[in-house]
Structure formats: C-alpha cells, structure tokens
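>>> build me a structure from this.
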Amino acid sequence: MASLLPRGVRVASLKTCLKGLPTRNVRFLSIPRQTSTHFPSTPILPSLWRTQRAQQNIWRTASTLVTPLRHTSNFFTSATNPAALASAAQSLPNSPASTHTTSDSASDLPPVSGPAVTRWLFLSAGLVFAIVVVGGVTRLTESGLSIVEWRPITGTLPPLSQAEWEAEFDKYKTSPEFKTMNHSITLEEFKRIFFWEYLHRLLGRVIGLGFVVPLTYFALRRNRLTPGSLPFYSFLALLIGGQGALGWYMVKSGLRDEIITNKEVARVSQYRLAAHLSMALALYVGMLSAAFSTRNDWRWKTQGSWSKLTGAEPWKKILENPAVRRFKGAAMALSCLVFLTAFSGAFVAGLDAGLIYNEFPMMGEHIIPPISELLSPFYSRASDQSDLWWRNIFENPTTVQFDHRLMGTTTYTATTLLYLSTLLHPTLRATLPPLTRHLAMSAFLMANIQVALGISTLLYLVPVPLAAAHQGGSVLLLTTMVALMASLRAPGRAARLWRAATVGKRTSERTQSAQSFTSLR
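This next block holds a predicted model:
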C-alpha cells in the first residue's frame, strides 16, 4: 500500500473518492512503471481486493479520475488532501450529490405529457377517422334512417333474437323512408342497412369512452399532463358529446311527417349533415394536432430533436426566417381550404348532387353551367328573392356541385404551388426542415389521389367504394396538412424549460468536474 498511496492518505479516503464513480469500461491510460498494479490482500478491504478481476475493475473505475491528469503519478503525489478527492468524486454525473440536485430541480419544472398521452391522442384520432369513413358508407348505402330512436345507453346491444329483430323492423316501418321508398324491403335487407347505422353509433360510444376514461385518469394523476392542456382536452370531450346529440338531431330531420305529406325524398337535412361532418373533422384536427404537439414536445425534452433536427434550439433560426413565416401562413390558409372543400362535399352528398353532370371538366356543354341554372329562382322562398344567392349556393344541386368542383380545383392548385415552393424557392429549400419538405410532397401526392378519386366517383355515378374512398381521402389530405403545420411549431414552454435545465445541468457538471480536477493537479 505504501507504493500506491501517498503518505497521510488513509484507505477510507480512497473509498470515499471511489464511491459513486461510473462503472462503465473506460480505456485506461498507461500506468507509470514505478506504480504497482498489485493490491495485496489486507484486512481493511478483504471483499474488494480478493481477486485479480476485482483489482482490474477498481483500476478501470479509478481511471475516470486519472484520465484528465495524463499521469497517475501526478494524481497520487499531488492529491494529499482527502477532501479534494471526495469533492472530485461527488462532482461526477453518477454521484449521489448530483442525483439529489437533479431531483430537486426537476420538481420545480412543469410536467410534460409523456408517450402514453401521445398514444391515447393518436388512437382517439384514428377512431374518429374510422367513424368518418363508416359514416360515409352509412349515407351511401342509405342506412342512416334505419334506427328511428336514440338510446345512448340501452341501444348498445343490437337485436339478438328473432323477436327483437321483428320489433326493430316494425319500428322502421313507421318511418317516412319505409313508406315512401323502402315499402317492399324484407327483414334480411333491413338487417344489412341496420348494420351500418348500428356500427356508426357503436363507434361513437367507443370514441366517447376511449377518450373520457383515459382523460379522467390523466387528470387525477399528478404531473401527467402539460399545464394548460386539460381545458383543451375537456373541450374535446364535450365536443364528442355534442357530436352525438348533433347526429341524432340530423337523423330526426329525415323522420319528419312532412316528408310524407309533401311527397319529398326521405333524407336528412344537408345543413345538419354538413354540421355533423364539420364537427367530426374539427374533433379529428384537434386530437391530431394535440398528438403531434405532445410527441414533438417530448422529443425536444428528452432528445433535443425538433422536426428531426438536433442542435442548440434549431427551431429559433428557422421560424424567425421571413420566408418560412410566409410559407407557414400559406400552409395554414391551405389547411383551411382543405377543410372548407370537405365541408362543401357534405352538401354534395346531402343533395345527391353527384348524380348530375357526370362528366369532367365539362358541365353539359360548358365548363360553367348557365347562370339560369346556377341562380335559379325556383329555390328562392322570399317574395323579393333576397335569399336567391345563398339558397342556390346551399340548396341547388347544380350550384353545389359547381362550387365543390371549383374548391377542389383551387385546393389542388394551391397544394401544387406550396410543394413547388419547397423545391424552387432557394431560401425555403435551404432553410425548411427535411420533414416539412417531405410532408409538402405527401400533401401534393395526396391531392393528386384525391382529385382522381373525385373525378372517378363522378364519372361512375357515385359507386359506394369510390365515394367512401373519396371521403376518406379528404381526411388523409387534411392529416398531411396538420402534420405539416405541426412540423413548424415551436416546442412548448414546458419542454423548453426542461431542455434548458438539462443543458444547464450538463454544463454545470462539466464546469465543476474541470474545476475539481484543476485543483487536484
């Protein structure tokens, strides 16, 4: 021991300096020839120096302190102060003192929603996407009026016996749809249309429970949600309940007795249908944007990654660029245009406007129909025809289809221009994150697919598979725009605070270690 330790340093001091050191394998610098690597077995540390392997582990651990000093002889000859050795050991990242400081500082930081919240939001958004597609199939198969009552709790189970099916069929026979259109329908045919409406309502219940129950759990558990997010999630939960009530309000418009009296077509109001679809899309956008934001904040907090870029806050320089700010504004406007185009598609569906002018790009003999068809006095109800414009826009099938064509073409053109700007604009090409450029390309490709689906649906007289794919395509295009906007969102305040604390802690540890080793030299 005399050849290893300086005079006056006890073995207890060596234990103090070795306590808490990292145990990872570190390349050990060459030891001066005058320093012996043999630790004789002593009664002081019999369990530590018993085998040759334990001796090697001790030297690997001690090399963490020795490496910055370049020479072990300098370390053992100058470190005659046990307090200095203990200070050097405690300044390392794995020491108990450092861990205690980290836990104290973390308790002062706001929580950041973790991966569990992200998965919950993505799953909820996926269920909303599914119910939008199923709702489209329900409308296309004319199944939406097959269930003539609203029972949110007791209507969870479908009819299970023949008697229950007969009772449900008898209820349907009282509806205007049966009396005016489906009076010759059989029980087996009724079961087919009942299935789609039942599945649509069942998915609504699953979405409600799948969102509210986890939200309650996260709200009751401390430090599970980012501050300020709970009111927004609660608003989404209320929106889910309102969506169910709005759905029944829409169905009631197709069960009016006036339909039989006036010999109208038994279908729901196009206004209520558009409101129902718009609320579903708003729910989807809210859940999806929250999921992207939560995931991005967690990545920034734990990995320092933003839109797949790493470094010292790379988002600041990018988002402050004037060209990027203009691009972000254009992307926001395009997202709103995609939403409005889907909204106009609800009026096309509600009025069966896809069954007229089944050609493209012409509408009859012209690209634009005659003004007498677009603004027909037939749809005006005011004596002075003051409602001529807006009633034709929302109630005239010819005008509704023309508006949808116009908005779809505008959306496609705007998406193409947005994508081309990422390729041709030198500042955007050099500044935008690669993820944003890839999402702009995805939006352009999805817009092409959506246009092809829309034209095919029109030319083939609205077949169910094509029309359902067209409705789902509108949601996918909206998804790419939401993801694109999320890629240009700055990390949240809580994530920035965590990242700053992490970087500051590492800098402080390096400074303390450097100062401790300097004092030992």
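>>> use CA for all of it now, contacts and neighbours both
Will do.
>>> list the buried residues for the host helix or strand of Ala452?
Ala452 belongs to helix 434-459 when elements are defined using DSSP states H and E. Within helix 434-459, the residues that count as buried by 16 or more other CA atoms under 10 Å are 434-437, 439-448, 450-451, 453-459.
>>> Leu477 versus Glu188, what's the distance?
For Glu188, the distance to Leu477 equals 37 Å [CA to CA, to the nearest Å].
>>> want to put them side by side, so please do this one too:
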Amino acid sequence: MATSASVSNLFKPAPQTRARPLAIARWLELVALLVVGIVVVGGITRLTESGLSITEWNVVSGILPPLNEAAWQTEFAKYRLTAEFRMESGPAGMDLAAFKFIFFWEWFHRILGRVIGLAYLLPLIVFAARRAIPAGYGWRLAAMFTLILGQGALGWYMVSSGVGNTNLTDVSHFRLSAHLLTALFLLAGLVWTSRDLRLLARDPAARSAPLTAGAALVAGVLFVQLLLGAWVAGLNAGLAANDWPLMNGRLLPEVDWSQGALWTVTHDPFLLHFLHRWWAWVAVAALVWLGRAVRKTDRFASIAVHTAFGTMVLLGIATVMSGVSLWIAAAHQLVGALTVAATVWAMHSNGVARQGGVTA
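Next up, the predicted model:
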C-alpha cells in the first residue's frame, strides 16, 4: 500500500508555479529525435537482413557485444542454426566478418532501444519527483513509457518469429509492421504532447488541442500507406519491380489469386508493391489538404508537410529504380518518420485553429 501511494504521489498535478511545461516539451522532442533515429536503424537492420543475427533476448547481458573470438564464434554458431542462414547464405556460406556486420546493426538497434527507455524514464522520474508535470499530463507521460516497454516486447516477439520457425527465413511481416507502427505511434504521441505543452507554456489556461475529423481522416490514410510500406519491407516486395511507373513493363502486375483474396492482399509481393505505389497518391492528396488547411495559421507546419511527403515520394521512386539501394531505402524510411512527425504537428495546429487558439 505504501509503495502504490508513493507512486501515485509522483503524478499528482503540479502547482502552477512549479509546473515546467516548456522543459518537458523540450525533453519529449529530444526523445522524438531518438525515436526517428531508431526507426532508421531498424530500417537498415531489415534491409541488411540483420534482425535474426542475435538469437536471444538478454536485457542486461545483451548490452555488450562479444568481446573475444570465442564469444563471436559462439554467437555465430547460434545464427548458423537459423533457417535464414541455412536457406539464404548460398553455396559459399557466410564468413565471420560478414556475420559481424549484420550483428552490429541488430545490436545497435537494441542498444538504441535501451537508450530511449532510459532517456525517457530518468527525466520522467525527476519531473514527477519535483512535481513539475502539469495537471492532466501525468497519465499521458506514463502511457508513453508503457508504450516504450511494449515496443521492446514487440521487437523480441518479431525476432522470435524468425528464430523459432524452421521454415521462415525472415521475421513475420505482420509482427514487423506492428513493431514499426508502434514506434511511429509513439513518435506521434511525443510530438502531439510536446506541442500541447508548448501551448501551455505560453498560456497557462491553454487546453489540449482536439483531433478534428479531417485530421483523423488524414491520419487514417497515412496509416494505410505506412502499413503497406511495412509489409513491402517485410516481404522484400520492393524487389518485385525496378521500373516506374510501370511494374516490369506492365501497368497492372501479374497477381496469383489462387490462395484466396485475403491471403493475396496480405502476402503477395507484387500486389503489395503495386498498392504501396498507388495508395501513396491518396496519401499525397490527403496531406496536401492538411498542409493547405494550416497554411494561414502555421506556415512552418504546412511547409514541413509538403516538403516531407514530396521528398518521400521521390525517394520511394528512387528506391524502386535503384533495385532497393540500402542507403536510398534507409533515407526513404527516415523521411517516412519525418513525414509522420510533420503530419502530427500539422494535425495539432489544425486542432488549435479549430478551437480558436494560437499555435506554439
């Protein structure tokens, strides 16, 4: 009872004189940058097929990479038991140097996850102990930390789909999409909450921005595009064609519907590649509307949205035509995360304008 009481006391509303909304907003923006970074590293991990190189999840001992030759050989031996190694390493196999390369990206991805957890938890404890969290925000900040913990669990759940299955040479694209979209949802929450807190720093009477119907529709359209992109990545469907706007010289790809419509729509790499290409233009139309809707009240957000989706489309085309070049594809994922951040910023500004306020 005493422990639960002490925890609840941490999140008691701060007196107005002790609240630090601007400092909390800046902290959340820093964490948001770290989330963008891990999304990019996660993309590189997928593109280099590094995700299954570490076959165990050790929260503490996994912080350090192998430190001697024997330890490297032990990790390499574990990887050689996976279906990915047995079925995709080729006649020549993989040497230790190549294994170290893919191990690095998965290890770095996991380390960034731990850094984000600490970068969020430690300041949260300090702000809560000092009762610097404004009224109404304690639950939201606690919820985002729970999301960070859940993201780590989802990451291992995703990896386990490839490590524990003798038939899969990659992780489940459904679990990969859940892992990526949860990270982007966390990014959206960080951006939205930081914008609310900046408003509060300017005006202690400011209310949280509402989500308008139009902004919610834009979010739904963008969600579909991000989901399709995650499935394309998980199924290596970007390699289904390397020409644009046609696919292998055809406007419509050849699709095998023999396994049923549901399976085809969620598994066929040619169809998913096609849908990701052309749903992008629905997303562009929605983002143009949002950018224009906030142009007069928040010009920066409008410019950011237009710049982000324009760059993302060009990088998407370049990714296809380059045969999924590692760094072009990674840049595409980077700008995808920035598009989410810019979109959420504009959605927030749209809500502020609707309630007659001034953007931060």
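>>> TM-score for this pair?
Scored against TM-score structural alignment, normalised by the length of structure 2, the superposed chains reach a TM-score of 0.86; 339 aligned residues with a CA RMSD of 2.7 Å.
>>> check contacts around the corresponding residue of structure 1 for Ser194 of structure 2.
Matched by TM-score structural alignment, Ser194 of structure 2 corresponds to Ala291 in structure 1. Shown in contact with Ala291 of structure 1 (CA atoms under 8 Å, 6 or more residues apart in numbering): Val117, Thr118, Arg119, Leu121, Phe122.
>>> element containing Ala291 of structure 1, please.
Going by DSSP H and E, Ala291 of structure 1 is in helix 270-303.
>>> can you list the neighbours in contact with the helix or strand following that helix?
Remark: after helix 270-303 of structure 1, the chain's next helix or strand is strand 305-306, criterion DSSP H and E. Applying CA under 8 Å, 6+ apart, the external contacts of strand 305-306 of structure 1 come out as Asn296, Arg299, Trp300, Gly311, Pro314, Trp315, Ser487, Pro491.
>>> need these in a markdown table with neighbour count and distance to Ser161 of structure 1, can you?
Listed next are the contacts of strand 305-306 of structure 1 as a markdown table, based on neighbours: other CA atoms under 10 Å; distance: CA to CA, whole Å:
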| residue | neighbour count | distance to Ser161 of structure 1 |
| --- | --- | --- |
| Asn296 | 24 | 50 |
| Arg299 | 19 | 52 |
| Trp300 | 24 | 55 |
| Gly311 | 10 | 64 |
| Pro314 | 16 | 63 |
| Trp315 | 21 | 61 |
| Ser487 | 23 | 52 |
| Pro491 | 24 | 55 |
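>>> out of the residues you listed, which comes closest to Leu281 of structure 1?
Ser487 (20.1 Å; CA to CA).
>>> ok, the closest one to Ser113 of structure 1 distance?
In this view, Ser487 of structure 1 and Ser113 of structure 1 are 18 Å apart by CA to CA.
>>> report the secondary structure state of the counterpart of Gly164 of structure 2 in structure 1.
Counting by TM-score structural alignment, Gly164 of structure 2 corresponds to Arg256 in structure 1. With DSSP: H, G, I helix; E, B strand; the rest coil as the basis, Arg256 of structure 1 sits in coil.
>>> compute the number of surrounding residues for Arg256 of structure 1.
Using other CA atoms under 10 Å, Arg256 of structure 1 has 16 neighbouring residues.
>>> ok, it to Leu160 of structure 1 distance?
According to CA to CA, Arg256 of structure 1 stands 29 Å off from Leu160 of structure 1.
>>> before we move on, what about Phe235 of structure 1?
36 Å.
>>> pick out whichever of these two has more residues nearby.
More neighbours surround Phe235 than the other of Phe235 of structure 1 and Leu160, with 12 against 8 (other CA under 10 Å).
>>> just the buried residues of the strand or helix carrying Ile259 of structure 1, please?
Secondary structure assigned from DSSP H and E places Ile259 of structure 1 in helix 258-261. Buried residues in helix 258-261 of structure 1, counting neighbours by 16+ other CA under 10 Å, are found at Ile259, Ile260.
>>> swap in stretch 46-56 of structure 2?
For stretch 46-56 of structure 2, burial by neighbour count (16+ other CA under 10 Å) applies to Arg46, Leu47, Glu49, Ser50, Gly51, Leu52, Ser53, Ile54, Thr55.
>>> so which helix or strand takes in the fourth one?
Ser50 of structure 2 belongs to no helix or strand when elements are defined using DSSP H and E.
>>> per the alignment, it corresponds to what in structure 1?
Ser50 of structure 2 maps onto Ser143 in structure 1, by TM-score structural alignment.
>>> hang on, the earlier thing: what angle separates the next helix or strand after the helix holding Ala452 of structure 1 from helix 270-303?
Later in the chain than helix 434-459 of structure 1, the nearest helix or strand by DSSP H and E is helix 464-487. Angle of helix 464-487 of structure 1 versus helix 270-303, following axes from the mean of the first three to the mean of the last three CA atoms, to 10 degrees, is 40 degrees.
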